[in-house]
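*Asks:* Could you work out the structure for the sequence below:
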Amino acid sequence: MEGKEEDVRLGANKFTEGQPIGTSAQGKDYKEPPQAPLFEPEELQSWSFWRAGIAEFIATFLFLYVTLLTVMGVSKAGPNKCASVGVQGIAWAFGGMIFALVYCTAGISGGHINPAVTFGLFLARKLSLTRALFYMVMQCLGAICGAGVVKGFQPHLYQQSGGGANVVNDGYTKGHALGAEIVGTFVLVYTVFSATDAKRNARDSHVPILAPLPIGFAVFLVHLATIPITGTGINPARSLGAAVIFNRDHAWDHQWIFWLGPFIGAALAAMYQQVVIRAIPFKSRA
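*Replies:* Next up, the predicted model:
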């Protein structure tokens, strides 16, 4: 409607801009929200739709910018101020940026910043196919631009240190890498579902929960576990952005792992949340 600010959507769940995702519900009454339609052409005429896509682009841009610069600082030869942070510092950079960016964008786009998260929420019918595809495109473009800016700042070091591209590290097979990506993404997407569960917020309204905190912490922990295996992808946009700008054969050879693994992990997390935790199919039959 002209002149009226639209409610922001996280899929089918409407949140006003003054109520960020993850805040506790005001009461304990709960009604199952309707599923998002598969196609919603009306979204294309809404400024909130385009604004959400721009927010995903900027968030993913900033995510790649900060995290890849951290990787470059740790990888830099010789003593430097970033060398001492090591793997833990890289993991904190990824987890901390997700925490900050989800907090900033949750009320605008839902704060996905990851095609695997978008895919999982789409399978759970939390958002339409139109919005899901738009988010994924904007996330990938933002990641490419973020990695490009990092290379512009440190072109020689960027190429020398591998550009932050995800590859299967020595001592591990492609099967190991695929399994690590599946399980790591499952942890992330399952945490997203749990932290943003409207029923849980209504039931536990006396226990406030800030959704970005557990999501960012999940990213941090997964990085600690899987950096030695793949450098940790669990985000196809992040892997694509680094590969496009680095543009070496060995980065492209393993690229399929960092799309297939996260999408399988996200699908498993969506299935587990909807079928086991929430028992949605059984409620529908009843």
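
*Asks:* From now on I want contacts and neighbour counts done on CA atoms only, so please keep to that.
*Replies:* Will do.

*Asks:* hey, where'd the helices end up in the chain?
*Replies:* 47-75, 86-105, 115-123, 129-153, 155-160, 174-195, 198-203, 212-230, 236-246, 249-253, 257-271, 280-285 (DSSP state H).

*Asks:* can you redo these as TSV with mean neighbour count?
*Replies:* Shown next, in TSV, are the helices of the chain (neighbours: other C-alpha atoms under 10 Å):
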stretch	mean neighbour count
helix 47-75	22
helix 86-105	21
helix 115-123	26
helix 129-153	22
helix 155-160	16
helix 174-195	22
helix 198-203	19
helix 212-230	21
helix 236-246	25
helix 249-253	15
helix 257-271	25
helix 280-285	10
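
*Asks:* Would you do the same for the sequence below? I want to compare the two.
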Amino acid sequence: MEGKEEDVRVGANRFREGQPIGTAAQNGRDYKEPPGAPLFEAAELWSWSFYRAGIAEFVATFLFLYVTVLTVMGVAKSPSKCSSVGVQGIAWSFGGMIFALVYCTAGISGGHINPAVTFGLLLARKLSVTRALFYIMMQCLGAICGAAVVKGFQPHEYERLGGAANTLTSGYSKTSGLGAEIVGTFLLVYTVFSATDAKRNARDSHVPILAPLPIGFAVFVVHLATIPVTGTGINPARSLGAALIYNKHQAWDHHWIFWAGPFIGAALAALYHQIVIRALPFKSK
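*Replies:* Next up is the predicted model:
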């Protein structure tokens, strides 16, 4: 339209997008693309908000492991699926905890609770390398402590029931397991990008309020699909915490899958969102 700066360079936006509906049709709020986070930000190291955010990630991941590991152990302990919450209950436990914890910590740390999510947001320049490394360290420590507390309360049951450690299910190849982790994490991180998109927040005021819901639901459906394959990792901290505290060879045999898959999936989701969904490389200066 005349009088308006072209939003996207040659070829990327030649045709008008579909007509917006509902609150998306309201244009009362202006939007300006926020600048990317600096690669390194040493000043963060002297800020209490930086450490407060790391503590929030630690506590959230600790609670996440504590509740979900206990849920998995409860299902493994039951003599029949009908006498426990079953696979659906495990999926609800993981998804529900992410929903609650993202809601609680989003305003402090962003509510990552997952090194793969942190890595994806780092690639999209939503946070600095300094903060990303600190978050990942605190998430892994929180996961280890969460699994350790469960083992401390129930040491014999923890060892007997496998400690909720992620393992590649017999009958599935390494390629199948890696693929499940890549696609599952892609769905999760893609949902995170969509639910927290600053442009959508500026246009639709309800988006930031509802953000934890689709993120938690994405975790739920991914668990339904991939529990039979890998027990569902899609979170390297969760996999590391359970494996380290259980510490049996079966927990380490294919542990690399639960790091490589989530990080590849997160990178692909960041690339897809930035290039295809937002078309940021084509934006006019």
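
*Asks:* quick one: which of the helices of structure 1 is nearest Lys14 of structure 1?
*Replies:* When these are compared by C-alpha to C-alpha, helix 198-203 sits nearest Lys14 of structure 1, at 10.7 Å.

*Asks:* Run through who's touching that closest one.
*Replies:* Contacting residues not belonging to helix 198-203 of structure 1 are listed as 22-32, 194, 208-209 [C-alpha atoms under 8 Å, 6 or more residues apart in numbering].

*Asks:* one more time with 10 Å
*Replies:* With C-alpha atoms under 10 Å, 6 or more residues apart in numbering as the test, helix 198-203 of structure 1 has contacts from 13, 21-33, 194-195, 204-205, 207-209, 278.

*Asks:* Spatially central residue for structure 1, please.
*Replies:* Per C-alpha atoms, centre = their mean, the C-alpha nearest to the average position across structure 1 is that of Asn114, at 3.1 Å.

*Asks:* Thought Ile234 was touching that residue, still the case?
*Replies:* Yes. Counting by C-alpha atoms under 10 Å, Asn114 of structure 1 touches Ile234, with 8.3 Å between them.

*Asks:* what do the two both touch?
*Replies:* Listed as contacting both Asn114 of structure 1 and Ile234 by C-alpha under 10 Å, 6+ apart are Val189, Pro262.

*Asks:* quick one: contacts for the residue mapped onto Thr105 of structure 1 from structure 2?
*Replies:* Under the alignment (TM-score structural alignment), Thr105 of structure 1 maps onto Thr105 of structure 2. Residues counted as contacts of Thr105 of structure 2 (C-alpha under 10 Å, 6+ apart) are Ala53, Ala56, Glu57, Val59, Ala60, Gly111, His112, Ile113.

*Asks:* rerun that using 7 Å as the cut-off
*Replies:* Counting by C-alpha atoms under 7 Å, 6 or more residues apart in numbering, Thr105 of structure 2 touches Ala56, Gly111.

*Asks:* And the one 4 residues further on, by the same measure?
*Replies:* Ser109 of structure 2 is in contact with Ala53, Ala56, Glu57, counting by C-alpha under 7 Å, 6+ apart.

*Asks:* Go again with 6 Å.
*Replies:* Contacts for Ser109 of structure 2 (C-alpha atoms under 6 Å, 6 or more residues apart in numbering) come out as Ala53.

*Asks:* mind checking how far it is from Pro115 of structure 2?
*Replies:* 13 Å (C-alpha to C-alpha, to the nearest Å).

*Asks:* still on that earlier bit, in TSV, list the helices of structure 1 along with distance to Glu40 of structure 1.
*Replies:* Shown next, in TSV, are the helices of structure 1 (distance: least, C-alpha to C-alpha, whole Å):
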stretch	distance to Glu40 of structure 1
helix 47-75	11
helix 86-105	22
helix 115-123	13
helix 129-153	7
helix 155-160	42
helix 174-195	23
helix 198-203	22
helix 212-230	28
helix 236-246	24
helix 249-253	35
helix 257-271	21
helix 280-285	22
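
*Asks:* nearest to Phe39 of structure 1, of these?
*Replies:* helix 129-153 (5.8 Å).
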